[in-house]
Each structure stands twice: as structure tokens, then as C-alpha cells.
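> no sequence on this one, just coordinates:
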């Protein structure tokens, strides 16, 4: 093989292919690679001839550059190479594909692909995601570089190493780009939700297949209920039920209300009985009622506990609670008797009973009160959460400031706001 610096796939397409004595063989139609870790080796070149298209094995490729492709065999010996079926055609399979840039939490497009010669052959080394890649494919790169030079500007390349690209699905319904040390699952759920929102249905499903159930639940919460429902419907019923169990009860109720009744009933049947009962209870509230915003995942303890006993209980119960900024105190009949903050609990003497340190003047909202009342109370009193009681003053849930934000600013609108 003759050495060369580099070449982009777009520069190879339709280039003349000659044999070892200079006879015309055909023109380049595509370039093939074998999927593998790192930088995959080019395993063949598709050559378009007058009456047929053949794939020439890389063993017979002597030169590969912007001007010409030459073979180390004569034209009469050119035949279709053996294919195993798992090869990727760079133009057909990869160009214009969407890829997920987990470093920038965005979706980008493959505009071109760079190949270079590395000792034992030609290898795919980089993805061009920039404007220059598009211009190159249009055949206008040289002219644009000339104009940019006259204006004292450069035309930078935006390349990403192929070593940071993962194929999420074998059929290429989605491609994941993992830049630097970033990994998709390590992103904040909000960023994952933004990425998923920019993808098509197949790509969304492929992304969620890479997430464990806990991260999938956290990501769904950051999305609109319509999209949540669409994603869950594309999963197996068992996995969808497992993810719903990991969501806050109010979030699970919201997405189930978006699903067809028979689908929702089937998923509830697959959920653990206790979680399903909580979700079903929340689904009974009308959208305009405060109860529709609340979660049943809170911590309520009897007033006879000491501060030390309460802290031990918090260690046991905290994983099941949405928030522990406030500890709610109830009597034997579950009536709301008082409330105290986590700070008040921590600074209390270990033997102090909750009844002695709790505040009995409690700001609450009724479960059937208008949602505007709950929003107004949290705003007015600058609360992180407000307890929700029924007609008998029994504690039935809490509404957190996060629930209020979701009610006032839906996820789609939040995505376009700049909080920096």
C-alpha cells in the first residue's frame, strides 16, 4: 500500500478505480468497515461497474486517496469479495445519521467520515459533525476556504474521534457518541431528556434500552407526559411497570392517565400492590384539585418518638420519601398534629419528644382545594413542601416545590428557558 495522509469518505465516492496496470475497473460506490472497538478497519470498497457492483476486499486495495483508487490485481481478476453480513457501509449506513454527543448533551449529525492509513490498513478514525463536512460533500470546500482566506477567516473542522462512538443498536437505529469521559447514563436526567426529545421514536427506544430502570425513571420525570406515555408503550409491560414503581407516585399517576385505560390497568396489575394502590388513589383526583399534584411519598411519624428515635427512623425510611426537609407528626388516627424541619430535629436533644419540639400551627391545603391554592401557599410562605389533608384533617400527601414548578412550567417550556 502506498502511504497517504488522510481522506474523507465524501472525497472517495465516484472516484475512478483502476487495476495494477492502469486499466479502468469502475468507480467507488461506498466503503465498508467491520464494526469493532477502537478504530475499525476498512474491509472493502464497493466498486460500481457497467453491469454490476462488486465489493473488492481490502487485500486488493493498493492506493486510496482523493485522486484515485488503485488495486493490486488486474481487471479480469476483480470479483465480489466474501461478506459476512455484519459489515457497515459508511455512506449508506452512517452518513447523515444522528448521534448523541453526551459531552455537550445534544444531538448532532454525521456529515462526513475520515479514513487514514495505519500500518496494516485503512481505518475509520473520525466523524465530521461540522459545516465544513457538508460543504465538502457539495464539492465546494476549496472555494469556500478560498473565500474564507480572503476575509481573513478560517474554515475549522469539527471532528470527533471514532473511538468515542458507540453503536447503540446493531441495526443502527441509533448511534451514541460518548465524548471525553462522559457517558450517556452519567448525564443528569434533564440532559438525557433533552437529548431523547430531539430523537425519533426508534432512537428514543434505543437510548432507553441503555439506561437502567432507576435512571430511566429519573429521565421520564423530566419529560412531558405525552412523550412519557409513548416511551412506556414502546417497552415491555414488565419493564414499564418496574419503571413506574421507581417514579414518585404522583408522576406515575400522571403518565398512567395519559395511557389508554386498558394499558394503564395492565401496568397497575403488574406493579407491586402497595405502589399500585397509592397511584390509583392519586388518579382519582381531578386535574384541577390539589390532590392531583401531591405525592404520597413523605415521612410521617408518631408524636411520642424522641429525636434520637426519629433520626434512626429517618435512616430507614428516607429512601422511600421524595423529600425529608420536613418531618410530619401524626396522632394515632393519622391526623396531622405538627411539623418540624430537619434542622430543628438535628439540634434537639436526643431524648426530646417530637410533641415537645413540633410546630402545631401548620400551613396546609385541602386535597380537593384548587391547585392554585397550593401554588399560592408555597409561593407566599416560601415553602419547600406543603402538607395535604382530607376533610378529616388526616395527612394524605405533600406537594413539593418541584410539583409546583412542573404545574406552572411544563417540561417542554422549561427546556427552552435559560436558567444560567
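Here it is on my side, so go on. Predicted model, so just to flag it, every value in this text is computed and none were measured.

> When you work out contacts or count neighbours from here on, use the C-alpha atoms and nothing else.
Fine.

> max-length strand in this structure?
strand 24-33 (DSSP state E).

> Tell me which residues are up against that one.
Applying CA atoms under 8 Å, 6 or more residues apart in numbering, the contact partners of strand 24-33 are 9, 12-19, 40-50, 69, 75, 87-92, 124.

> chain center to it: distance?
Relative to its chain's centre, strand 24-33 lies at 37 Å (CA atoms, centre = their mean, to the nearest Å).

> Show me what whichever helix or strand comes after it is packed against.
Counting by DSSP states H and E, the element after strand 24-33 in chain order, helix or strand, is strand 42-48. The contact analysis (3 or more CA pairs under 8 Å, 6 or more residues apart in numbering; DSSP states H and E) places strand 42-48 against strand 24-33, strand 53-57, strand 121-128.

> Which one of those lies nearest to residue 275?
Of all the helices and strands packed on strand 42-48, the one in closest proximity to residue 275, counting by CA to CA, is strand 121-128 (46.0 Å).

> Now do that closest one and strand 24-33, the angle between them.
Relative orientation of strand 121-128 versus strand 24-33 (axes from the mean of the first three to the mean of the last three CA atoms, to 10 degrees): 70 degrees.

> what does strand 121-128 rub up against?
With CA under 8 Å, 6+ apart, strand 121-128 has contacts from 1, 33, 39-42, 58, 110-117, 157-163.

> quick one on the thing from earlier: ok, of the contacts of strand 24-33, which come out buried?
9, 12-13, 15-19, 40-48, 69, 75, 87-91, 124 (16 or more other CA atoms under 10 Å).

> is it true that residue 232 lies in a helix?
Yes - when DSSP: H, G, I helix; E, B strand; the rest coil is applied, residue 232 is found to be in a helix.

> Help me confirm that it comes into contact with residue 240.
Yes - using CA atoms under 8 Å, residue 232 is in contact with residue 240, at 5.6 Å.

> Might you report the residue contacts of residue 237?
266-267, 270.

> so how far is residue 265 from it?
Counting by CA to CA, to the nearest Å, the separation of residue 237 from residue 265 is 11 Å.

> adding another structure so you can compare the two:
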């Protein structure tokens, strides 16, 4: 559309503006901007007009292409067509109702912001005043947009003179993910899942913490299971519990299965016995057993903090053997910093740091790479004892052994940091 001449405007400028026909007779005032999401989500399809007649307010619809583009000093919109009766449909996004003053997710900025105004652009053909389109360019989330709203009713020139003194804080329309509500006040989303899923779980968690419960639940339930699990581990315990309670047992179980077993056990321990049991019954047998074993321990002990997802290999294994085990590991690979060597009856016999493994030849014996001065703790070690070991030996992870010397699990540094923050 290179032949179009752009004319900037905004929702706050047009909202409430009078519309007249070619004879100057009133057609009503602009009360809404309708966007037909099923056809074109980047342009205003038409205006909803409100006109009081015989003491009653009636609404009509006027397509954008039946309006003349206003000049800078104009205080009215002109049309040569007669508006038609307005009927609301589910496909319509109404800017005033669904966007202005609403919360949106600024995916690029990784935060929740409030919309103060919407920047629009009239598109008109050369040598013509007829509108060819009214494009949605960006949403204003700063003081410039807020000042326009506050000065509603003042002349356009005066509004522009004041608002231009504030810096523009705008988000391109393509980058906006709207949390909007339909007339029945049910939450529905226009979230681009690929954008949301590419965000770091801690950023998604920060967004959830800024939202009201209904919007928070809607966002969380829309996440893929793996992303939901990673996000759940990032939010504070009270919110974890609320989010999980908003799900049915089957969906909750699918998410719990994607979590670290230790984190899953901590979360389930916060629920009632009935809620926890219902979720456990929906889990796969192996994952359920891992979590149930951890639920037997105090949350403030090493056993309660540890994860059972770790990589252990036989004492006589080679580097090539360990790499194959790593490839088959179905836990969170990002947490692996060390590989544990076990002797007869699964006794802990050595620890190999991952960098040493990666730098060694494939046929190298792991026993030759192992650190034999093993630092470990018992299942009943307290949080303070665990923290002291990490601090004293500058550990990346700490194996937890039972009274037989078998490795039962591992505590990672981030778990200790989380524990210290809780304290």
C-alpha cells in the first residue's frame, strides 16, 4: 500500500468525537473501535457510534472506509453513508472495553503494563480524503498516553502540546499480548504461545505475580506442560499452591511429572492429603514412586531438599560409557555438574566433575578422573548443615547418602540459594 498517505492519530483523540453526515446531521459519537480479529487484527474495522434518541441510547456501526480522514483542526468526523445497526460478535475486539486501561503482557519487555492509549494511523489514498484504513500501530503505556486521556475534550492542538512534553513509552502492536475479557467477564487470551514459551520461566513467573488471580490462572493453564513445570518452580510457594489447585488432577499430574522430584514433593506437601493423593494417582508409576519416597522426609532436611534426578555410573565405567548414560538421562540436563561413581551395592565411591569428563579421551577410565575426597551429607542433615558444607567446600552439588552409604539423591547449589532466600 505504498500509495497511502499516513495521518497519525490516537484512540483518545477519536473517542467521543461527533460524526455527521454530508448534510451535517448528527450520526452519533464514537464510543468504540471494533477490530475484527478473524479478518484483520491490525486495522480498525469500524466505529461503534452512540446516539441518544427519544431518551434512549442506541448503537450503530460505521465502517472505517466510509469515513473521511479528518484534518488536524477538525472536531468532527464526516461520512457520506448511513450507519447500520450494531451487533456485537465474539470475533470483535473493542479497544475501549478490551484494551484501554487493561493489563497487557509486554513480551519483549517481559513484564505486565497498563494501556493508556493506542496510537493509530489513518491510511488514505493520494488526492483523496476517503479513508482506506485505520491502522493500529502501537499501545502507549507511559505518561504521554495518560496525559491524552486526562485532557480528553480539550482541543487536539492543546493535547498534543502537553502530551509531547512526555517521552513516548509505546509497544508495537505486533508485540502486544492482550489479556482481555468478554462481556460475560470470562478470561480469554490472545497470547502467542511461541513468544510466551520462548521466555525464561523466571520472567513468566514475574509476569504471573503481577496479575490478578483469574488472569494468572488463564496464562498458566495455557502454558505447555514443561514450561508450566519450570515456571511453577520459580514462583513463591503460596502461588504454587493456588495455581495447582486451579487445575484438574490429570493436568496437575502431567505438570508435576515434568518437575524436579524434590520440588514436586515440596509442592505436594503443601496441599491437603486428598489433593496430593488425587494428583499422585494420576502420575506415572516411576515418577510417583520418586515423589512418594521424598514425601516421607521433612522438608527442612537434606532428604527433603534433594532431587533423585542425578547421573550415576559403575566404578569401572569409561568416559564413553558416561556420555551414553548422559544422553539417556531424562531429567533436567541443565542441573548436571557432576557424575557419581558407585561401587558394589551402589555405594558412593567417587565424583567426576563434568568439565573433566568432557575434556578426557573416550576410553579414559572414570576412576582416573574421580575426586576421591568426597563431601556428602546424611539424609537427616539440617538445612544449616547443608549450607555450611556448600560454603566451606565451594560446592556445585552435594550427594546425599543413606545410613548404608548408598547415594540417595543430590542437592544443587540453586536449591541451597532458594532455601537461604526462604529463611
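Yes, it's here. All values derive from a computational prediction rather than experimental measurement.

> thinking again about what came up before, from the contacts of strand 121-128 of the first structure, which land in strands?
Using DSSP E, the contacts of strand 121-128 of the first structure in strands are 33, 42, 112-117, 159-161.

> which of these has the most neighbours?
residue 112 (27 neighbours; other CA atoms under 10 Å).

> does that residue really touch residue 133, like I thought?
Yes - applying CA under 8 Å as the test, residue 112 of the first structure and residue 133 come out as touching, 5.4 Å apart.

> Aligned to residue 194 of the first structure, what sits in the second structure?
Using TM-score structural alignment, the partner of residue 194 of the first structure in the second structure is residue 206.

> number of nearby residues for that match?
Quick note: residue 206 of the second structure (other CA under 10 Å) scores 16 neighbours.

> what does residue 105 of the second structure give?
By the criterion of other CA under 10 Å, residue 105 of the second structure has 22 neighbours.

> aligned partner of it in the first structure?
Aligned by TM-score structural alignment, residue 105 of the second structure pairs with residue 100 of the first structure.

> One more: residue 63 of the second structure?
Match for residue 63 of the second structure (TM-score structural alignment): residue 58.

> Which residue, other than its chain neighbours, is closest to that match?
residue 44 (4.6 Å; CA to CA, 6 or more residues apart in numbering).

> Residue 357 of the second structure too?
Per CA to CA, 6+ apart, closest to residue 357 of the second structure is residue 319, 6.3 Å.

> ok, the one you found - contacts?
By CA under 8 Å, 6+ apart, the neighbours of residue 319 of the second structure are 357, 360-366.

> With respect to residue 293 of the second structure, which of the residues you listed is nearest?
With CA to CA as the yardstick, the closest approach to residue 293 of the second structure among the contacts of residue 319 of the second structure comes from residue 366, at 29.9 Å.

> Tell me the spacing between the nearest residue to that closest one once chain neighbours are set aside and residue 141 of the second structure.
The shortest distance from residue 366 of the second structure to any non-neighbouring residue, by CA to CA, 6+ apart, is to residue 318 (5.2 Å). Applying CA to CA, the value for residue 318 of the second structure to residue 141 of the second structure is 58 Å.

> three-state assignment of the nearest residue to residue 182 of the first structure once chain neighbours are set aside?
The shortest distance from residue 182 of the first structure to any non-neighbouring residue, by CA to CA, 6+ apart, is to residue 103 (5.5 Å). Using three-state DSSP, the structure places residue 103 of the first structure in coil.

> count of neighbours near residue 103 of the first structure?
Neighbour tally, residue 103 of the first structure, other CA under 10 Å: 15.

> Surely it touches residue 178?
Yes - checked against CA under 8 Å, the pair residue 103 of the first structure and residue 178 is within contact range at 6.8 Å.

> Show me what residue 215 of the first structure aligns to in the second structure.
Aligned by TM-score structural alignment, residue 215 of the first structure pairs with residue 227 of the second structure.

> so what does the one helix or strand that match maps to touch, helix or strand wise?
Using DSSP H and E, residue 227 of the second structure maps to helix 225-232. Counting contacts by 3+ CA pairs under 8 Å, 6+ apart, helix 225-232 of the second structure is packed against helix 201-210, helix 249-258.

> Can you tell me which of those is packed in deepest?
helix 249-258 (a mean of 21; mean count of other CA atoms under 10 Å).

> Leaving out chain neighbours, which residue sits closest to the residue nearest the centre of the second structure?
Central residue of the second structure (CA atoms, centre = their mean): residue 204, 3.6 Å from the mean position. Counting by CA to CA, 6+ apart, residue 231 is the residue found nearest to residue 204 of the second structure once chain neighbours are left out, at 6.5 Å.

> got the contact list for the counterpart of residue 80 of the second structure in the first structure?
Matched to the first structure by TM-score structural alignment, residue 80 of the second structure sits across from residue 72. By CA under 8 Å, 6+ apart, the contact list for residue 72 of the first structure reads 19-20, 60-62.

> Just the buried subset of the residues you listed, written out for ChimeraX, thanks.
Selecting only the buried entries of these in ChimeraX, with 16+ other CA under 10 Å as the criterion:
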select :19,60,61,62
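
> Can you list which of the contacts of residue 72 of the first structure are found in strands?
61-62.

> Between the contacts of residue 72 of the first structure, which sits nearest residue 279 of the first structure?
residue 61 (63.5 Å).

> picking that back up, buried ones among the contacts of residue 319 of the second structure?
357, 365-366.

> Next step: those restricted to helices.
357, 366 (DSSP state H).

> Show the contacting residues for the nearest residue to residue 53 of the first structure once chain neighbours are set aside.
Of all residues not flanking residue 53 of the first structure in the chain, residue 47 sits nearest, at 5.7 Å (CA to CA, 6+ apart). By CA under 8 Å, 6+ apart, the residues touching residue 47 of the first structure are 17, 25-30, 53-56.
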